[in-house]
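Need coordinates for the below:
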Amino acid sequence: MIKSNNPYTQEELYNIEELNEKEINQSIEDADQAFKSWKKTKFSERQKLMLNLAETLESDKKKLAKTITQEMGKPLSQAISEIEKCAWVCEYYTENAESQLADKIIETDAQKSYVSYEPIGVVLAVMPWNYPYWQVFRFLAPQLMAGNVGLLKHASNVMLSAKKIQELVEKAGFPKDVFINLPIKSDQVNKVIQHPKVKAVTLTGSEKAGKAVASEAAKHIKKSVLELGGSNALVVFKDANIDQTLETCVQARFQNTGQSCIAGKRLLIHESLHEEFVDKLITKVKDLKSGDPNDENTFISVMAREDLAEELEKQMQKSVDQGAKIRIGGKRDQAYFEPTILDDVKPGMPVFEEETFGPLLAVTTFKDEKEAIDLVNQSNFGLGVSLFSSDIKAAEDVIVNLEDGAVFINELVKSDPRIPFGGTKTSGYGRELSDDGIMEFINKKTVYIK
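Now for the predicted structure:
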């Protein structure tokens, strides 16, 4: 039985009966049967259906957003924005998938030679709760447009969202079983990966989950893509525009109540700016409205589960015991964790070394550019980094020395359908979105005609 509670009201939302092994296998067989015809559909048909899906998302966005808020506590206004972004990724691949997957002609000694980009079949997506629609749609849109079919194993606390996503696909007119939600627990994932009809797997989640999924996929020689979170740095150089940088840093750390893999979690600031910047940052954080996630003015609400807030509290307390100072916040009430700024953070402290998945920002100073680069790269994660400077050329010169998968200058790290998304080191491998994302689960078939 899969159970979930509303993190704000503690009300029990549902008890869902999980699929048994026979039902799982039948779902996989159904998906494979659907693939045999879906892969032959013309792009024009896929485009029509994907555009229908985008329009359905837009028309139902308030209702869908309420489900997100109910299940994991995301403030309603941010939940609506999430649904709108899902419609955007559908529209992006409606417009671009056909050209992205067009045959590539290669000049050789042959009469004709080219690469054909073809779907591989059933792909399993293991997805997290923090963006319950967006994480799924950035997989769903490119893979259905590519001609693949999808199985979804969603997080246990967002099973209503998972159910609604399958219903949305069906409502848009897609053929039955091209996208199937599997209400199963994590201990059943390996059975799905092992099935011979499942050709690949993508996971967004923890490092522990990533290792388990990647190792199982490797045993069966199946492709995997992993996005395993990060500890992104916000690097504020001494010539940064302070007011603009403050606004961006607050958004980067505290949106979605800090529960984002690409949130700016480590604020690395030039020592000459430290006092002024942190004082202004505290003022801005004090102004963030906390409360009922259903209130359209709420910016910070409860975390998705109480155990997640407890874990953040432990990371904070251990860091304080090692010398970090709480400048604002630091208190927890069940699943609610106050927006918090920890100062005097040093390498070796949990809030520097580990991913902090909640509304806590760790502040560390640096003396020069070399020290800033070293602090960024000292993390085991490598998802993204933001650089803040009024000297764009100087900031660009730093990029080659950074080990992350993405670098944003004077902007927070964010996912965008038009550009690839993914990390390095323990943040995972592979890419989502853009041309790279649609190519991850494709047979790049070489054709040579003498």
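
contacts and neighbour counts: CA atoms only from here.
Fine.

burial measure for D391, as a count.
D391 has 11 neighbours, counted by other CA atoms under 10 Å.

what do you get for T108?
Neighbours of T108 (other CA under 10 Å): 12.

tell me the SS of it?
Following DSSP: H, G, I helix; E, B strand; the rest coil, the label given to T108 is coil.

repeat for L387
L387 - assigned by three-state DSSP - is strand.

Now for the closest residue to Q100 other than its chain neighbours: which residues touch it?
Once flanking residues are discounted, Q100 sits nearest to D435: 6.1 Å by CA to CA, 6 or more residues apart in numbering. Shown in contact with D435 (CA atoms under 8 Å, 6 or more residues apart in numbering): 100, 418-420.

Put together a markdown table for these, with secondary structure and distance to D343 on each row.
Output for those, formatted as a markdown table (DSSP: H, G, I helix; E, B strand; the rest coil; distance: CA to CA, whole Å):
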| residue | secondary structure | distance to D343 |
| --- | --- | --- |
| Q100 | helix | 46 |
| R418 | coil | 36 |
| I419 | strand | 34 |
| P420 | coil | 33 |
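
Sticking with the residue nearest to Q100, tell me its helix or strand.
Using DSSP states H and E, D435 sits in helix 434-439.

now that helix: how far from the chain's centre is it?
Counting by CA atoms, centre = their mean, to the nearest Å, helix 434-439 is centred 16 Å from the centre of its parent chain.

Next secondary structure element downstream of it?
In N-to-C order, the element after helix 434-439 by DSSP H and E is strand 442-449.

To compare against the first, here's the next sequence to fold:
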Amino acid sequence: MSYAVVNPATGETLKTFPTITDAELDAAIAAADDAHRNWSKSTTLEERAALVRRVGELHVERRQELAEIIVREMGKPVEQALSEVDFAGDIYGYYADHAADFLKDEPVKLLAGEGSALIRRSSLGVLLGIMPWNFPYYQVARFAGPNLIIGNAILLKHAEQCPESAAAIAQVFHDAGFPAGAYVKLYASHDQIEKVIADPRVQGVSLTGSERAGAAVAEIAGRHLKKVVLELGGSDPFILLSTDDLDATVQAAIDARLDNSGQSCNAAKRFIVTEELYEPFLEKFTAKLAEVEAGDPTSDATTLGPLSSLKAAENLDEQVKRAVEHGATLVRGGTRDGAFFQTTVLTDVAPDNPASKEEFFGPVAQVYRATDEADAVRIANDIPFGLGSYVYTTDEAQALRVADGIEAGMVFVNVVLADGAELPFGGIKRSGSGRELGRFGAEEFVNKKMIRIG
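Down below sits the predicted model:
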């Protein structure tokens, strides 16, 4: 395994980084264990929150430098890269502001007996974070922010194609005042990560990534009785039942599909439209998508960059071709140029087409025709994933009814790109387990200790 910065827009290898040695890895785990046993116990929640707040401020102060790194690493358009850095800064600030409330003692009303009882939240220990390439700063923020304030220590294994941003994040934590061992980056191999999960000093693992990676990590963690949070893939439905402004709804659908060049686990990927709106939606949606052309990710005007790597584009190309071979209609696009991929629309995707059960990580949209509300919900749920979902309707009662019927961890009604630091993020089925962000994200890796006083 090699850690390298390969610019997907040009194919040029810009930097390489050596994988950690086994001796260095053991020293890293030992340093994290020491930080948890000593540093985290000798500091207050307020002191740790102040350090995390500074991490957020440094992200914003260094936003241009940090953004340019991920433009090189994974091709994110620069304006979106800047927004990601800002969002990461907001997440650190949010947890600094709210940690005391999230972690305060919780009284328990006794049903019998005298005295009192309470739940006191405290740290678990050393945690391993395994993070993906598609949101290098945001993903780390939502894992590391709350857990460092709680007092856990972090070992962070970033994606092999994001070593430069991993180093920049580690530098931010150092410059914010965190001591050695509190936050440690690991350029580790898969075999080494297996050893980290098995190490008795490590108490939990959080992974954001593919279904395959999640299954592998969960298996190892289960064997060693470790707590796991998994944020995996999705093929989120965008259900259109009614609208007062079709053009605005189409634009929302475009925005929901093309965020991060279509490489977002909770992007809308399957557009399910009722009979009366299907043809006009498909026409406008396809025309609007055709206006978006992939371009230079360093340009402020670019909204669609290359995919994260040549391999990612080749995989997407194979998926589209396989979908067509199994009966799907290619309405628009389907052309690859190196790591750049044309905006693409597929229709007539039957339930036995592999495409109906797969995640397309790139600017490819599937459009489905639904006979009515019940049929739309049926199509939405007919996948192994259950991450996010989107419902557009002018009927408030229908919105809540459909939201109740969708099998997903998140439902957004008449809004897209509306994630927030305060909103829990996570899914069900093969999209993973556990939550990040909000109050629930701060509670995944804590010891909820019951104290009963007679």
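
in the stretch 351-454 of the second structure, which spans are helices?
Using DSSP state H, counting those that start in this stretch, the helices of the stretch 351-454 of the second structure run over residues 373-381, 396-405, 438-441.

residues in the first structure aligned with the shortest one?
Matched against the first structure by TM-score structural alignment, helix 438-441 of the second structure falls on residues 434-437.

Tell me who's in contact with the residue of the first structure most remote from its centre.
Within the first structure, K450 marks the point farthest from the mean C-alpha position, 45.4 Å out by CA atoms, centre = their mean. If you count contacts by CA under 8 Å, 6+ apart, K450 of the first structure has them with 109-112.

and if you look at M410 of the second structure?
Each residue near M410 of the second structure by CA under 8 Å, 6+ apart is listed here: 387-389, 425-427.

Surely T426 of the first structure and S206 touch.
No: under the criterion of CA atoms under 8 Å, T426 of the first structure makes no contact with S206, lying 9.6 Å away.

Residues that sit against both of those two, list them.
Common contacts of T426 of the first structure and S206 (CA under 8 Å, 6+ apart): L228.

how close does the equivalent of F360 of the second structure over in the first structure get to A87 of the first structure?
Matched to the first structure by TM-score structural alignment, F360 of the second structure sits across from T356. Separation of T356 of the first structure from A87 of the first structure (CA to CA, to the nearest Å): 29 Å.

The two: which has the busier surroundings?
Between T356 of the first structure and A87, T356 has the larger neighbour count (other CA under 10 Å), namely 29 against 24.

So the more buried one versus S379 of the first structure, what's the distance?
Distance, T356 of the first structure to S379 of the first structure, by CA to CA: 13 Å.

Give me the common contacts of these two.
With CA under 8 Å, 6+ apart, T356 of the first structure and S379 have common neighbours S231.

Now the match of helix 438-441 of the second structure on the second structure. Mean distance?
Average distance, stretch 434-437 of the first structure versus aligned residues of the second structure after superposition (mean CA distance after the TM-score superposition for the first structure): 0.7 Å.

Show me the residue sitting in the middle of the first structure in space.
Q135 (5.4 Å).

Could you find the counterpart of that residue in the second structure?
By TM-score structural alignment, Q135 of the first structure lines up with Q139.

Could you say which helix or strand holds that match?
Assessed by DSSP H and E, Q139 of the second structure sits inside helix 136-150.

distance from that helix to the first structure after superposition?
Mean for helix 136-150 of the second structure is 0.7 Å (mean CA distance after the TM-score superposition for the first structure).

So which elements touch the following helix or strand past that helix?
Under the assignment DSSP H and E, the closest C-terminal helix or strand after helix 136-150 of the second structure is strand 153-157. With contacts taken as 3 or more CA pairs under 8 Å, 6 or more residues apart in numbering; DSSP states H and E, strand 153-157 of the second structure sits against helix 22-34, strand 126-130, helix 136-150, strand 183-186.

Quick one: closest of these to K284 of the second structure.
helix 136-150 (32.4 Å; CA to CA).

burial count for the aligned residue in the second structure for K61 of the first structure?
Aligned counterpart of K61 of the first structure in the second structure: R63 (TM-score structural alignment). Counted by other CA under 10 Å, the residues lying close to R63 of the second structure total 18.

Next: E276 of the second structure.
Counted with other CA under 10 Å, the neighbours of E276 of the second structure add up to 14.
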